[in-house]
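Undergrad: Sharing a sequence plus its predicted fold:
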Amino acid sequence: MAQHLHPLPPERFLWEERLPGGCHWSGVMRRGSALRLTDLDGRANVAALFFNADEKLERYNMADTLKAQHTAYLTAGHVCYSDMGRVLCSIVRDTSGWHDTVCGVADAALVRAKYGVATYQTHRNAMHRNGRDGLLIELGKWGLGKRDLVPNVNFFSRVMADEEGRLTFDLGHGKAGACVDLRFEMNVLVVLSAAPHPLDPRPDYAPGDVMLTAWRADPPGPDDRCRNHCPESQRGFYLTEILFR
């Protein structure tokens, strides 16, 4: 367990796994569990999708998540809403401070144009992977496909807009050891890709590794920061909790 980063109570620890830069992962996080994403070297980007594990037609909705919380990015205190108005997960801790919600993922053509060709046949595990294909591979393991590839969150990436709406990737935002803690309010299928952000201007293909650390979380009480962030969050928690009564 990555105790040197941000200690967790040993009795609550569930599991830990390192996600290499460029690779992808998926798994079910149960209601009442939490998952910490840690940027190990300051170059991580984690594209994430969330689905109700018990009914996968219900999934993360970017537009409702931003509109309900009057924000364009995610950080501590925010929640990720499903398209049914329920809370999939809450951001209970965040040392990064800003996570992109609007830029999506790079596809094979973009990665090839930016970084050149590096296939498994020539580079083995150092091959150039892209976020779109990584997410699709993981979705396929759960009976999902292209139509389920909805707008995602890009954890650890900050994108700024100028007065004319042009987007710029913030190269100074990434910090080694930055982490974000997600508490799951439903049984959630989590799908991740650690491939580079589509707007990352760096010429070298060197996406950062991410540590995934899971544990049993405290349940959200009446004074919970995420629950009380705004009236819509209170409603989202109520709609979620009646599923489990």
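TA: Looks like it arrived, so ask away.

Undergrad: contacts and neighbour counts: CA atoms only from here.
TA: Noted.

Undergrad: Might you report the residue contacts of the residue positioned nearest the centre of the chain?
TA: Relative to the mean C-alpha position of the chain, the nearest C-alpha, by Cα atoms, centre = their mean, is the one of residue 48, at 3.5 Å. Shown in contact with residue 48 (Cα atoms under 8 Å, 6 or more residues apart in numbering): 152, 153, 154, 155, 190, 191, 192, 193.

Undergrad: Let me have the residues you listed in TSV, extended by neighbour count.
TA: Below are the contacts of residue 48 laid out as TSV (neighbours: other Cα atoms under 10 Å):
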residue	neighbour count
152	22
153	26
154	30
155	28
190	19
191	23
192	26
193	30
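
Undergrad: quick one on the thing from earlier: tell me the secondary structure for the residue nearest to the centre of the chain?
TA: strand (DSSP: H, G, I helix; E, B strand; the rest coil).

Undergrad: Let me see the contact set for the spatially closest residue to it that is not a sequence neighbour.
TA: Closest residue to residue 48 in three dimensions, ignoring its sequence neighbours and counting by Cα to Cα, 6 or more residues apart in numbering: residue 192, at 4.6 Å. For residue 192, the contacting residues are 24, 25, 26, 46, 47, 48, 49, 134, 135, 138, taking Cα under 8 Å, 6+ apart as the criterion.

Undergrad: a markdown table please, covering those residues and showing distance to residue 104.
TA: Supplementary listing: those in a markdown table, determined by distance: Cα to Cα, whole Å:
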| residue | distance to residue 104 |
| --- | --- |
| 24 | 15 |
| 25 | 17 |
| 26 | 18 |
| 46 | 11 |
| 47 | 8 |
| 48 | 10 |
| 49 | 11 |
| 134 | 13 |
| 135 | 11 |
| 138 | 16 |
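
Undergrad: Alongside the first one, take a look at this:
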Amino acid sequence: MSETTTLAPQTGTGFLLRAGDVLTVIDPQGGQVSDLFCFAADDHDEKLSSGRTIDYANTIFLTTGHLLYSNRSRPMLTVVEDTCGRHDFLLTPCSQDTFDLLYPEFDGAYHPSCLENLSTGLEPFGVKPDQIGTTLNIFMNVWPEPGGELHIDPPTSVAGDRFVVRAEMDLHVGLTACSAEKSNGGVCKPIEFSVTAAGDAGAAATGTGVPGA
């Protein structure tokens, strides 16, 4: 039986995803972003690259069939299923600085952030916060004006939407239930995910739990 892990609102985790394993990220309630970042498990100098991926895909709207590349132009993940169709690969993970600069209503108070949660989740693998770059912001609805201004609207995802990727190399993966209220329609909600080992039946849609380090 598949096992699904729930990330509580404004939390995150880190785990090993082996080549051929399939990661399914689910928005159980709708309207919630999940930040993803990853490193080659055998060399953290190789990591997910927004620039390389957008360059090779020639689009900012990544979906089924697209490859997600490393900074060394090697495929890290393949998108094998996407029921939402709108995600962001332009904006960095929210950080304390994000809330200090863009959320004046918090008046500089501490706020959970995706950068903190990714850093905590990936710390057991030896990852430092400064190594984490632009995340794939699953279900995030970012779109540009012709003049270049970016809009962040509520996610278009509905309850049960999923984004499924297959690992093309062994990876250390960080995943969050995004902490930024403005990115999630004003309310932060949980995210669910599962991992299916390479070769298991139904690998594109179901999972068998989180693999160990």
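TA: Structure received. Fair warning: this is a prediction, and the values are worked out from it, not measured in the lab.

Undergrad: What does the superposition give as a TM-score?
TA: For these two chains in superposition, a TM-score of 0.83 is obtained (TM-score structural alignment, normalised by the length of structure 2); 198 aligned residues with a Cα RMSD of 2.4 Å.

Undergrad: Aligned against structure 2, show me the partner of the residue nearest to residue 48 of structure 1.
TA: Using TM-score structural alignment to pair residues, one finds that residue 192 of structure 1 aligns to residue 175 in structure 2.

Undergrad: what are the ranges of the helices in structure 1?
TA: 62-69, 108-115, 120-123, 131-140, 231-241 (DSSP state H).

Undergrad: Can you tell me which of the ones you listed is nearest to residue 42 of structure 1?
TA: Of all those, it is helix 131-140 that lies closest to residue 42 of structure 1, at 18.1 Å by Cα to Cα.

Undergrad: matching residues in structure 2 for that closest one?
TA: Going by TM-score structural alignment, helix 131-140 of structure 1 lines up with residues 114-123 of structure 2.

Undergrad: Okay, buried residues for the matching stretch please.
TA: Buried residues in stretch 114-123 of structure 2, counting neighbours by 16 or more other Cα atoms under 10 Å, are found at 114, 115, 116, 117, 118, 119, 120, 121, 122.

Undergrad: would TSV of those residues with distance to residue 82 of structure 2 be doable?
TA: Shown next, in TSV, are the buried residues of stretch 114-123 of structure 2 (distance: Cα to Cα, whole Å):
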residue	distance to residue 82 of structure 2
114	22
115	24
116	27
117	24
118	23
119	26
120	28
121	25
122	25
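
Undergrad: between these, which is nearest residue 183 of structure 2?
TA: Distance ranking of these against residue 183 of structure 2, using Cα to Cα, places residue 114 first at 11.7 Å.

Undergrad: show me what contacts that closest one?
TA: Taking Cα under 8 Å, 6+ apart as the criterion, residue 114 of structure 2 is in contact with 10, 11, 12, 35, 93, 94, 95, 176, 177, 178, 179.

Undergrad: for structure 1, what spans make up the strands?
TA: Remark: strands assigned in structure 1 by DSSP state E are 13-19, 24-29, 33-39, 46-52, 73-74, 79-81, 87-94, 99-100, 153-155, 159-161, 167-169, 179-184, 188-193, 210-216.

Undergrad: Tell me the gap between the match of helix 131-140 of structure 1 and the middle of its chain.
TA: Averaged C-alpha coordinates place stretch 114-123 of structure 2 at 12 Å from its chain's average position (Cα atoms, centre = their mean, to the nearest Å).

Undergrad: Also stretch 16-23 of structure 1?
TA: 13 Å.

Undergrad: Could you list the buried residues of that stretch?
TA: Of all the residues in stretch 16-23 of structure 1, those buried under the rule 16+ other Cα under 10 Å are 19, 20, 21, 22, 23.

Undergrad: In JSON lines: those, plus distance to residue 113 of structure 1.
TA: Formatted as JSON lines, the buried residues of stretch 16-23 of structure 1 follow (distance: Cα to Cα, whole Å):
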{"residue": "19", "distance to residue 113 of structure 1": "25"}
{"residue": "20", "distance to residue 113 of structure 1": "22"}
{"residue": "21", "distance to residue 113 of structure 1": "19"}
{"residue": "22", "distance to residue 113 of structure 1": "16"}
{"residue": "23", "distance to residue 113 of structure 1": "19"}
